[in-house]
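Peer 1: Mind folding the following:
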Amino acid sequence: MSGHGTPLPMTARKSPPLKGVAEVPGDKSVSHRALILGALAVGETRVTGLLEGEDVLDTAKAMRALGADVARQGPGEWSVHGVGTGGFAEPDNVIDCGNSGTGVRLIMGAMATSPITATFTGDASLRKRPMGRVTDPLALFGAEARGRKGGRLPLTLTGAADPVPVTYEVPVPSAQVKSAVLLAGLNAPGQTVVIEREATRDHTERMLRGFGAELSVEEDGPRRVITLTGQPELVAQTLAVPRDPSSAAFPVCAALIVPGSEVLVPGIGLNATRAGLFTTLLEMGADITFENRREEGGEPVADLRVRHSPLTGVEVPPERAASMIDEFPVLSALAAFAEGPTVMRGVKELRVKESDRIDAMARGLEACGITVEEEEDMLTVHGRGPDGVPGGATVASHLDHRIAMSFLCLGLGAQSPVRVDDASPIATSFPAFEALIGGLGGALSRSNS
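Peer 2: This is a model prediction of the structure:
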């Protein structure tokens, strides 16, 4: 599957029980950061388990364009010879980040305090996404951004020649914004401080410490104050990337949807800032056990054993939203099979993802016979029980990999087939999705008519 070019329609049909082992890819968030910090370190960083989806491969290309030596050694095995903090070179060409909001925003942060200029673009979906939320705080360091109306791509960023440290309170819960500011702070003298009103995924903080940066975190209830001392010499590392909980969400939810299923999903990262979906599923009555708990690459990991379960709708508290922001689309699909309403609050960030995910899920669910209620910051799905989802619709993916995979999972348990107009964006994060679901017994087919 390709995330660019000719659309790839795909259909999911009511499936027999899903059985087997679901080997999901490496964590996308960790993979991006491993390449970027490896490129800013001194020496050779070795990475295993790297996600080789298009989003991460575009970040690898960007690191090469900025002067790092990035090479694939084997499946999931990569080496990065870094240029040191502040060592990025000016790229010869435009940097194309494809579909990846994480990639482009973190790369902008990493180069914003070096005296170079780079122009960034992406696919049609990425060019619609707001970049001002990152370029505004980067301007405080002295960087200058010139883009399309609304701060959208294509955008040219000129890094600060004489960067200054900043103190910045992130206005919305966003790990991308926080991480961009911290990466910019690496090449600024003194201390850069980021204040979060509520915690978001902390992979950047963990990995910065692992590479040798001086970083402290003070917590006061949900509020976090992160202080980074600038201009460290980052030391190359050997990193094992845990498997992606956001990708694991799809076989986990598919197994819960399809009667008789039992699936093992090994090696899943259970960082507390990413595990909100699993907490929610357990509250709904999901039969999930966490086996062989351990630590890999500085992250907590376990094997997930998932069995089909009768589910009950729940209310997801808004303070949990940041820990499962990417999982709300598939939770919405799963909620259609629960008894009663599932209420998701604090989710307005979904409106500025690869698509307006609240609107995309609401319209697709309605087409499949599910009643929904939608507000700016809330989505309610009125579940019809395990045998009550009609399906029978063609839904739009809106160039969004998570929308496409969510409706294909829904189709595995619906009464009538569910067709997604374009499944090609799935390749950006989960290239093996089709083969993995098929290997478990899921009825997926490519359909061009």
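Peer 1: going forward, measure contacts and count neighbours with C-alpha atoms only.
Peer 2: Fine.
Peer 1: Report the contact partners of the residue sitting furthest away from the middle of the chain.
Peer 2: Within the chain, residue 162 marks the point farthest from the mean C-alpha position, 32.6 Å out by C-alpha atoms, centre = their mean. Counting by C-alpha atoms under 8 Å, 6 or more residues apart in numbering, residue 162 makes contact with 113, 115, 142.
Peer 1: cool, residue 119 as well?
Peer 2: 93-95, 154-157.
Peer 1: Name the nearest residue to it, sequence neighbours excluded.
Peer 2: Nearest residue to residue 119 in three dimensions, chain neighbours excluded: residue 156, at 4.1 Å (C-alpha to C-alpha, 6 or more residues apart in numbering).
Peer 1: next one: residue 303
Peer 2: residue 266 (4.0 Å).
Peer 1: ok, now residue 341?
Peer 2: Leaving aside its sequence neighbours, residue 341 sits nearest to residue 382 (C-alpha to C-alpha, 6+ apart; 4.2 Å).
Peer 1: so where does the residue farthest from the centre of the chain fall, helix or strand?
Peer 2: According to DSSP states H and E, residue 162 maps onto no helix or strand at all.
Peer 1: how close does it get to residue 124?
Peer 2: 34 Å (C-alpha to C-alpha, to the nearest Å).
Peer 1: How about residue 10?
Peer 2: Distance from residue 10 to residue 124, by C-alpha to C-alpha: 21 Å.
Peer 1: More neighbours: those two, which one.
Peer 2: residue 10 (23 against 15; other C-alpha atoms under 10 Å).
Peer 1: nearest residue to the more buried one other than its sequence neighbours?
Peer 2: Leaving aside its sequence neighbours, residue 10 sits nearest to residue 446 (C-alpha to C-alpha, 6+ apart; 4.4 Å).
Peer 1: please give me the structure for this one as well, since I'd like to look at both together:
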Amino acid sequence: MTNPKSPATLHLSVENQTLEGVAQVPGSKSITNRALLLAALSKGETTLSGCLVSHDTLLMAEALRQFGVEVSEVHPESVTVKSDGTLKPPAEPIFVGNAGTTARFLTAAACLADGTTVIDGDEDMQRRPIQPLITALNELGFAAESATGCPPVTVTGGAKEIAAKVGVDAGLSTQYISALMMMAPKLANGLRIELKNAGALDGAGYLDVTTRIMAEFGVNVAEEGAGWNVPNGAYASPTYAVEPDYSACTYFWAADALSAKTITIGNSKEGETAQPDAKALDVIRMFPNMPAIVDGSQMQDAVPTLAVLAAFNETPVRFVGLKNLRVKECDRVEALREGLVRINANLATVDGDDLLVNGSPYLVSDAPTTQIRTFNDHRIAMCFALAAIRLDGIIIENPDCVQKTFPNYWDEMAKVGMVSELTD
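Peer 2: This is a model prediction of the structure:
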């Protein structure tokens, strides 16, 4: 696992272990990208509000423009999407950076375009698996291929004799299922999606997010047995409001737990969301007596936050259900272990896919400064900033990687009292 050269580092400090005030979180990346795609597949004009404006969502918007959809400038107050409900083959390859949702959702959606689409990404994206989705699309009757099982992917879509049922191996990501669900109403007979690997799905809550948004756009998915029935139908929603990002909320919930004073979030509504990471609040409220075992399989993006919080817990915490974290923007299990042991050599170990954090409320760093490698992963950068509440000398490499999902993260941390010094 490599760490791209960092153009800058950010030295963080917090006076008297105290943050205080009100923070605002952006719109959900997961919901913004789903809403943009469903608006593009709707006939007519859709107005979206509350959208996240970030690297990933800008890539989705630009990709949809390449498919012939009119998408206005992405702005949190309003985004207008105009479409005839179809996608046109793009003239050039679509670049998705390291945006997993964009890559996987558009690989399936590209089957609806009558022609060939190439979807490619950066070096990190080219290591992220997509073969199970490719296999499912070929079994349906489309033509999709990748030399490596990762992007770049070439998809040939259009009118074909398409099967009405498909099995998918979603062991690596539920995004494969969401991708199939969202394109399925455009198929003449709809689609029955079945699991090839029956059993518990890591990140299953994101399927609830997908089906809820689809319902608001007029298509109801029925869960039946080990699968889902998606009817043929037309998407339409003249307006849609994107929820705040509860993955982003975890940083401020944990900051409040670590701070000597109180931090609140001005625009979240706990208990009114299907976003899986909202479940992390129950664990955070238990600090400094977090459970001995935390299952991260159903709140995957919250695990980095919880792991750094666990560094200051009264007792050790073992994080389990982490296998899918190894194929995120980086290998997050290893990135978390490395960052924690850079703080203190005895702080963390990895056992298979489990992460054991040997926390202590009296934790001290091994050195006056600790430089955290982010591996260009926004969640690694944001979670390790929390360590600066209790420890001096935390330095974050490549702090701009937060542009992926939370561009003003450092500004919001500054609002509640975190001091940051940028150095070249």
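Peer 1: In three-state terms, how would residue 226 of structure 1 be classified?
Peer 2: strand (DSSP: H, G, I helix; E, B strand; the rest coil).
Peer 1: Run a quick neighbour tally on it.
Peer 2: A count of neighbours around residue 226 of structure 1, defined by other C-alpha under 10 Å, yields 20.
Peer 1: Just give me the match in structure 2 for it.
Peer 2: Mapped onto structure 2 by TM-score structural alignment, residue 226 of structure 1 lines up with residue 228.
Peer 1: Name the nearest residue to its match, sequence neighbours excluded.
Peer 2: In space, residue 228 of structure 2 is closest to residue 193, 5.2 Å off (C-alpha to C-alpha, 6+ apart).
Peer 1: related to what we said a few turns ago, and the residue nearest to residue 341 of structure 1? What does it align with in structure 2?
Peer 2: Aligning on TM-score structural alignment places residue 382 of structure 1 opposite residue 358 in structure 2.
Peer 1: Touching, its match and residue 311? I think so.
Peer 2: Yes: here residue 358 of structure 2 reaches residue 311: they are 6.5 Å apart, a contact under C-alpha atoms under 8 Å.
Peer 1: what is in contact with these two at once?
Peer 2: The contact sets of residue 358 of structure 2 and residue 311 overlap at residue 347 (C-alpha under 8 Å, 6+ apart).
Peer 1: Now do residue 172 of structure 1: how many residues are near it, please.
Peer 2: Residue 172 of structure 1, neighbours per other C-alpha under 10 Å, totals 15.
Peer 1: Kindly apply the preceding question to residue 77 of structure 2 instead.
Peer 2: 12.
Peer 1: OK, contacts around it?
Peer 2: Contacts of residue 77 of structure 2 by C-alpha under 8 Å, 6+ apart are 49-51.
Peer 1: redo that, cut-off 6 Å
Peer 2: The contact partners of residue 77 of structure 2, taken as C-alpha atoms under 6 Å, 6 or more residues apart in numbering, are 49-50.
Peer 1: How about the secondary structure of it?
Peer 2: coil.
Peer 1: any idea which element residue 177 of structure 2 lies in?
Peer 2: Going by DSSP H and E, residue 177 of structure 2 is part of helix 175-183.
Peer 1: how far does that helix sit from the chain's center?
Peer 2: Put simply, helix 175-183 of structure 2 sits 15 Å off its chain's centre (C-alpha atoms, centre = their mean, to the nearest Å).
Peer 1: helix or strand right after it?
Peer 2: According to DSSP H and E, the helix or strand after helix 175-183 of structure 2 is strand 191-195.
Peer 1: Show me what that next one is packed up against.
Peer 2: Helices and strands touching strand 191-195 of structure 2, by 3 or more C-alpha pairs under 6 Å, 6 or more residues apart in numbering; DSSP states H and E, are strand 165-168, strand 227-230.
Peer 1: So what touches the helix or strand just after it?
Peer 2: As assigned by DSSP H and E, the chain's next helix or strand after strand 191-195 of structure 2 is helix 205-216. Residues from elsewhere that reach helix 205-216 of structure 2 (C-alpha under 6 Å, 6+ apart): 274, 276.
Peer 1: do that again at 8 Å, thanks
Peer 2: For helix 205-216 of structure 2, contacts defined as C-alpha under 8 Å, 6+ apart pick out 31, 34-35, 38, 174-175, 177-178, 181-182, 220-221, 235, 237, 274-276, 298.
Peer 1: Report the inter-axis angle for it versus helix 175-183.
Peer 2: On the basis of axes from the mean of the first three to the mean of the last three C-alpha atoms, to 10 degrees, helix 205-216 of structure 2 is oriented at 10 degrees to helix 175-183.
Peer 1: So for helix 205-216 of structure 2, what gets flagged as buried?
Peer 2: Residues 205-214 are the ones in helix 205-216 of structure 2 that count as buried (16 or more other C-alpha atoms under 10 Å).
Peer 1: about what we covered before: tell me the contacts of the residue nearest to residue 119 of structure 1?
Peer 2: Residue 156 of structure 1 makes contacts with 117-120, 145-147, as judged by C-alpha under 8 Å, 6+ apart.
Peer 1: Just say helix, strand or coil for the alignment partner in structure 2 of it.
Peer 2: Under the alignment (TM-score structural alignment), residue 156 of structure 1 maps onto residue 154 of structure 2. When classified by three-state DSSP, residue 154 of structure 2 comes out as strand.
Peer 1: cool, the one 4 residues further on as well?
Peer 2: Of the three states, residue 158 of structure 2 takes coil under three-state DSSP.
Peer 1: Around the residue lying closest to it once chain neighbours are set aside, how many other residues sit close by?
Peer 2: In space, and not counting its chain neighbours, residue 158 of structure 2 is closest to residue 114: 3.7 Å by C-alpha to C-alpha, 6+ apart. Neighbourhood size, residue 114 of structure 2 [other C-alpha under 10 Å]: 16.
Peer 1: doesn't residue 88 make contact with residue 114 of structure 2?
Peer 2: Yes: with contact taken as C-alpha under 8 Å, residue 114 of structure 2 and residue 88 are classed as touching, separated by 6.7 Å.
Peer 1: need the helices for the stretch 301-449 of structure 1, in chain order.
Peer 2: All helices of the stretch 301-449 of structure 1, identified by DSSP state H, counting those that start in this stretch, fall at 328-335, 357-367, 401-411, 433-439.
Peer 1: picking that back up, how close does the residue nearest to residue 341 of structure 1 get to residue 338 of structure 1?
Peer 2: Taken as C-alpha to C-alpha, the span from residue 382 of structure 1 to residue 338 of structure 1 is 8 Å.
Peer 1: The two: who's more crowded?
Peer 2: Using other C-alpha under 10 Å as the criterion, residue 382 of structure 1 and residue 338 rank with residue 338 on top: 27 against 22.
Peer 1: Cool, thanks, signing off.
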